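> Pasted the sequence and its predicted model underneath.
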Amino acid sequence: MIAVWVAICCLIFLFGWVLGYLMRVQERLDKLLAQKEKQAKALEQKWAAFDSSGHRGDFERALRRR
């Protein structure tokens, strides 16, 4: 009977550990997504600035160099 209780406690602990790990992974992914969205927004603003000034070719060449 004690072995059953030990097994149940181990399963509960393991479930909690896995859940905590997945939550940390989700936080990292959220931070990465926010960073990528910020970069995309900045790139979009740069594109709009170059597009409105008629220097689209310069911007495309700069992108190809990277």
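That came through, no problem.
> When you work out contacts or count neighbours from here on, use the C-alpha atoms and nothing else.
Fine.
> Name the helix or strand for V6, please.
Assigned by DSSP states H and E, V6 belongs to helix 2-53.
> what's in contact with the next helix or strand after that helix?
Downstream of helix 2-53, the next assigned helix or strand under DSSP H and E is helix 56-65. Identification of contacts with helix 56-65 by CA atoms under 8 Å, 6 or more residues apart in numbering yields 47, 50.
> Comparison target, given below:
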Amino acid sequence: MRPRLDPSDTSDEEWSLIEPLLPVPACQTRAGGRPERHHRRDIIDAIRYVTDNACKWHVIANMR
């Protein structure tokens, strides 16, 4: 189990649904490629964090 640092972080259950939908990393294909620097789950969590907080800021900005 992975600790959730932010409420927008993916749960283990959510990650088990998302992970199979992601493409195979380029470094694991025949063409090859550079190994990924960041874990894919961290990237998804970062996208969700930005999306979640941008929505909050948008609502606050429109209330003024």
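Structure received. Note that the structure is a prediction, hence the values are computed from the model and not measured.
> Please work out the TM-score for the two chains.
Overlay of the two chains. TM-score (TM-score structural alignment, normalised by the length of the second structure): 0.40; 30 aligned residues with a CA RMSD of 2.0 Å.
> So R41 of the second structure: helix, strand or coil?
State at R41 of the second structure, reduced to three classes by DSSP: H, G, I helix; E, B strand; the rest coil: helix.
> can I assume it is in contact with S16?
No. The pair R41 of the second structure / S16 is not scored as a contact, 10.4 Å apart, by CA atoms under 8 Å.
> Look at the two and report which has more neighbours.
R41 (14 against 11; other CA atoms under 10 Å).
> how close does A54 of the second structure get to R41 of the second structure?
Per CA to CA, to the nearest Å, A54 of the second structure is found 20 Å from R41 of the second structure.
> Report how many residues lie close to V18 of the first structure.
Other residues lying near V18 of the first structure total 12 when counted by other CA under 10 Å.
> Just say helix, strand or coil for Y49 of the second structure.
Three-state assignment for Y49 of the second structure (three-state DSSP): helix.
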